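Enquirer: structure, please.
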Amino acid sequence: MDPYDLQPPPNQDPLGDISVLYVNVLLRAAEAEGVNVGDLTRRFQLSEQTLTSSAARISIPRFMRLGHAAIQACGNAALGLRMGALSRPVDAGIAGLAGESSSTAGGAIQTLIHYSLLTSRNSRGTPEAEPEKRRLQFYSIRPYNPFNYFVVDSVLSAWTQFLRTVTGQWDVLEKVTIEYPSTGLDEMFEAWFRCPVQFGAAMNSVTVRQDVWNQGTVQTQQAMHEKLVRLCDEEMREIQRGWTTGDRVRSLLTPLFKGETPSLETIASKLGVTPWTLQRQLSAENTGFRELMDDTRKQLARDYIRETETSLSEIAWLLGFSNPAALHKAYRRWFGLSPGEHRKQFRKMTKSGP
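Expert: Got it, this is the predicted structure:
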C-alpha cells in the first residue's frame, strides 16, 4: 500500500499538520529578518518543549497564520525564500539525512520527497518527483492569498537549497513554475533561483538540470544511506498502521518517566496541542491520560522484570515511582504478585524452556 493513499488518522486536523522542524526554520528566517521571535512564539503559544520535541506538529492553518504574522512583522513578502536559504537537510528530519547520503542528487531529492509524510501531511495532496522529467512538483493549495504564498515559496526554495547543499553547486535548476500570479517580485525570484520563474503557471514545480540530477553528492555514504532509509521505512509503516493519539502519548512517556511522573501538560506541550485538546482526543479513543500512563508503566515494568536484572529501586526510578514500595504496590495491583515473585517465575520458565 502506498502511504500517500492512506486516509489521515482520526483526531488530526482535517487540513493537515506539519512538524515543528519547519516551524523552527520559519522562526530562524524571521529572526534573520530582525523579528523578535519571542513575541511570535508567545502569541502562537509555542513553548520551548514544543519547539524542541521531534514528535510535535502544528496544524497547517496555524503554520500559515504564523508565517503571515512573521511576514507582517518583518515586511519581507519573500520570507519563504529566506526560509529556503536557511534550510538544511537535517531540517527535514531523517528523510533529509537519508537523502543527503544518497549517491546522486536525483536520488537524494527523490528520497526527501518520498518520505515527506514523516514531517508533514496536507489534505490538499502530496509532493511528487517525476524522475523522467527531472521535475519536482508541489501540490496546489488554492485559493492563494497572503497567508499561503510563502508556503509555496518555502517548499520550492527548500528543495533548491537541498540540491545546492548535496551537490555543492549553485546553479541547479532549469526552470521554476509557480501557480499563484505574480506579486511583483519576479526579478527577486529569478535572482534567487538563478533560472526563469513563471508565475500563474499550471503547477508549482522546479525542474532540475540534467547534469545536476545525475551528479554525485558530496556526502554520499551508501551504508549510512541504507540504514537511514530503513529507519524511514519503519516510521512510514507506523504511519501506515495509523498511530492513534494514544500511541503518540505512549511513545513520549517512556523517556520522561525517569525520576518523575510526567504531567498531562508536559505531554500536550510536546505534541503541540493544549491539555484540553489532548484530553478530548484521548476521550474520543475511549481512553485517558492516567489510564495510558498506568498501562505504559505496567508494560515497561513487566519487561524490566522479565528481561533484565535491574534492581527494583532502579526500576522504580525508571518508571517515575517515588520509591520501590510504590512500585511494589502497583505491581501487585497489575499482576497479582510481587515483582520479585514474578521475576522468579520468568527465570523458572526460561530454565525449563528449550
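
Enquirer: from here on, contacts and neighbour counts on C-alpha atoms
Expert: Fine.

Enquirer: would you map the strands across the stretch 201-350 of the chain?
Expert: Using DSSP state E, counting those that start in this stretch, the strands found in the stretch 201-350 of the chain span residues 204-208.

Enquirer: could you pull out the helices for it?
Expert: For the stretch 201-350 of the chain, the helices defined by DSSP state H, counting those that start in this stretch occupy 210-213, 222-241, 245-256, 264-271, 275-284, 289-307, 312-318, 324-335, 339-352.

Enquirer: those: which one's closest to residue 163?
Expert: Nearest of those to residue 163, taken as Cα to Cα: helix 210-213 at 8.3 Å.

Enquirer: can you give me the buried ones in the closest one?
Expert: 212, 213 (16 or more other Cα atoms under 10 Å).

Enquirer: again with stretch 201-209
Expert: 203, 204, 205, 206, 207, 208, 209.

Enquirer: can I get the helices of the stretch 201-350 of the chain in TSV with distance to residue 36?
Expert: Listed next are these as TSV, based on distance: least, Cα to Cα, whole Å:
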stretch	distance to residue 36
helix 210-213	38
helix 222-241	35
helix 245-256	30
helix 264-271	22
helix 275-284	27
helix 289-307	35
helix 312-318	39
helix 324-335	47
helix 339-352	53
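
Enquirer: ranking those helices by burial, who's on top?
Expert: Comparing the helices of the stretch 201-350 of the chain by mean neighbour count (mean count of other Cα atoms under 10 Å), helix 264-271 ranks first with a mean of 20.

Enquirer: elements contacting that one?
Expert: For helix 264-271, the elements it packs on are helix 48-51, helix 245-256, helix 275-284, judged by 3 or more Cα pairs under 8 Å, 6 or more residues apart in numbering; DSSP states H and E.

Enquirer: mind running it again at 6 Å?
Expert: Judged by 3 or more Cα pairs under 6 Å, 6 or more residues apart in numbering; DSSP states H and E, the packing partners of helix 264-271 are helix 48-51.

Enquirer: to compare against the first, here's the next sequence to fold:
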Amino acid sequence: MPYTVWFRYVKVVLHAAAKANLETQTLLGAVGLDSSILEATDARIPHEKVYALWREITRLSGDEAIGLRLVQLVEPEVLDVVGYAAYSSSNVGEALSRFIRYSRLIHEGAKWTLETKGNVTQITHSVPGSHLPLPGVLCQWVLATIIVNVRRMTGLNLVPLQVGFQHQQPDDISYYRELFQAPVAFEQAVNSFTFDAAWLNQPLLKSDPGLCALLDRYAEELLAKLPRTENIVDSVRQEISVGLRGGDPGLDAIAKKLKFAPRTLQRKLKEAGTSHQELLDEMRRELSIHYLQERQMAVYEVAFLLGFSETSAFHRAFKRWTGTTPGEFRRTLSESAYINVKI
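Expert: Below you'll find the model as predicted:
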C-alpha cells in the first residue's frame, strides 16, 4: 500500500501558502486534487501528491527557499493534535518525543530518530521506503518546522550546532543560514540537525499536563486506526529503488538480498495484496513522471535510469501506464504551465 499523508497537515501548508499569496484552488488543481477535499476532516492522500504539491508551490512562488519561509507563516493555532500535544508537553525532550511518536499520523512512511551521545543530541528525518527523491522544499519545511516551533515553545532563540539536508545545495543558501544560524550541509543521507543536549530539559511556555494526557489518548486512538505497514512490501520497494539506481531490480536479485527464495517472496507479496512486477511498474511509472518534469533530462536518459534496454520499450510502458507518450506528457505540462502563467 502506498504511503499516505494526513490532509489536515496539508491544509496547514496550504494555509501558509495562501498567506504567501499562492492561490489554494490553483495549487490543488495543478496536482489533481478536488477542492472538496478541504472539507474532509480525516482524508489521507498519496504522498506522491504531496510531493507534487510542494513542487508546484516552488514553481509558482519562484522561490527556492519557500519551504523555510512558509513555516514562519504558520500560526500555532492552526496545528492539530500532534502539534498541540507537543506544545503542551513539559519540556523540549518530551515535545520532540511526542512529535516523533505521532508523526506516522502525518506521514505513514516518515522515519524520525532522536539520539543523544554525550552532550549532543541529533534528530533525523527520512522516508526510506520512498523511491521518489524528497523535494528540497519539503526537506526545508521539515527541519524548519522543528527549529521554529522549538523556539516558539521555549521563547528562546535556540541555535543548532549543525543542520543537514538531503537535497542538493541551491545557488543561494543565505536564507538557510539566516534561519538556522548554524553551519548547513547538503546532499546528506538524511535530513537532520544536532543541538546541545541541554535543550531537552528546557521547559515549555504552555506546558499543560492535563491537556497533554487528553491529547495523548486521542492521538493513540488515531494511530490505532491506521493500517499496519506491510514490512515486506516496504523492504521490496526499498530494494527496487536501490536496484533502479544502477543495480538489479529483478525478483531473483531482490529475493537474494532479503534472504528469501524467489517463490517464497512472491507468495509473501501476494499475501500482502501485490507482486514484485506491480511494485516495479508502480515505481517506474512514478519515477518516469518525476524525471519527465525535469526538462533538462532527455527521454532516452529517463528510459536508461528506469532500467529499460531500449527507449521504444519505455515509450510502450509509459503509454500503458498513463495513456499517453512521454513526448505528449511533456507537451501537456508545457501547455498547463502556460495557462497557469496567463491566469
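
Enquirer: for residue 64 of structure 1, find the nearest of the helices of the stretch 201-350 of structure 1.
Expert: Residue 64 of structure 1 lies closest to helix 264-271 among the helices of the stretch 201-350 of structure 1, at 18.4 Å (Cα to Cα).

Enquirer: whereabouts in structure 2 does the closest one align?
Expert: On structure 2, no counterpart of helix 264-271 of structure 1 exists by TM-score structural alignment.

Enquirer: tell me the angle of that helix relative to helix 275-284?
Expert: Counting by axes from the mean of the first three to the mean of the last three Cα atoms, to 10 degrees, helix 264-271 of structure 1 lies at 90 degrees to helix 275-284.

Enquirer: between helix 264-271 of structure 1 and helix 245-256, what angle do the directions make?
Expert: 100 degrees.

Enquirer: what's residue 350 of structure 1 aligned with over in structure 2?
Expert: Under the alignment (TM-score structural alignment), residue 350 of structure 1 maps onto nothing in structure 2.

Enquirer: then residue 105 of structure 1?
Expert: Counting by TM-score structural alignment, the partner of residue 105 of structure 1 is residue 92.

Enquirer: circling back: for residue 46 of structure 1, find the nearest of the helices of the stretch 201-350 of structure 1.
Expert: Evaluated over the helices of the stretch 201-350 of structure 1, closeness to residue 46 of structure 1 peaks at helix 264-271, with 8.3 Å, by Cα to Cα.

Enquirer: now do the helices in the stretch 101-250 of structure 2.
Expert: Under DSSP H, counting those that start in this stretch, the stretch 101-250 of structure 2 gives helices at 136-154, 174-180, 209-225, 231-244.

Enquirer: what element comes up after the last one heading to the C-terminus?
Expert: So that's helix 231-244 of structure 2. helix 251-257 (DSSP states H and E).

Enquirer: burial check on the closest residue to residue 110 of structure 2 other than its chain neighbours, number of neighbours?
Expert: Residue nearest to residue 110 of structure 2 in three dimensions, not counting chain neighbours: residue 127, with 4.6 Å by Cα to Cα, 6 or more residues apart in numbering. A total of 18 residues lie near residue 127 of structure 2 under the criterion other Cα atoms under 10 Å.

Enquirer: who's in contact with residue 127 of structure 2?
Expert: Counting by Cα atoms under 6 Å, 6 or more residues apart in numbering, residue 127 of structure 2 touches 109, 110, 111.

Enquirer: just among those, which is most surrounded?
Expert: Neighbour counts for the contacts of residue 127 of structure 2, by other Cα under 10 Å, peak at residue 109, which reaches 21 neighbours.

Enquirer: circling back: out of the helices of the stretch 101-250 of structure 2, which gets nearest to residue 41 of structure 2?
Expert: Taking Cα to Cα, helix 209-225 is the member of those nearest to residue 41 of structure 2, at 12.5 Å.

Enquirer: so where is the closest one in structure 1?
Expert: Helix 209-225 of structure 2 maps onto residues 222-238 of structure 1, going by TM-score structural alignment.

Enquirer: mean shift of the matching stretch relative to structure 2?
Expert: After superposition onto structure 2, stretch 222-238 of structure 1 sits on average 1.7 Å from its aligned residues (mean Cα distance after the TM-score superposition for structure 1).

Enquirer: hmm, who's touching that stretch?
Expert: Residues from elsewhere that reach stretch 222-238 of structure 1 (Cα under 6 Å, 6+ apart): 98, 101, 102.
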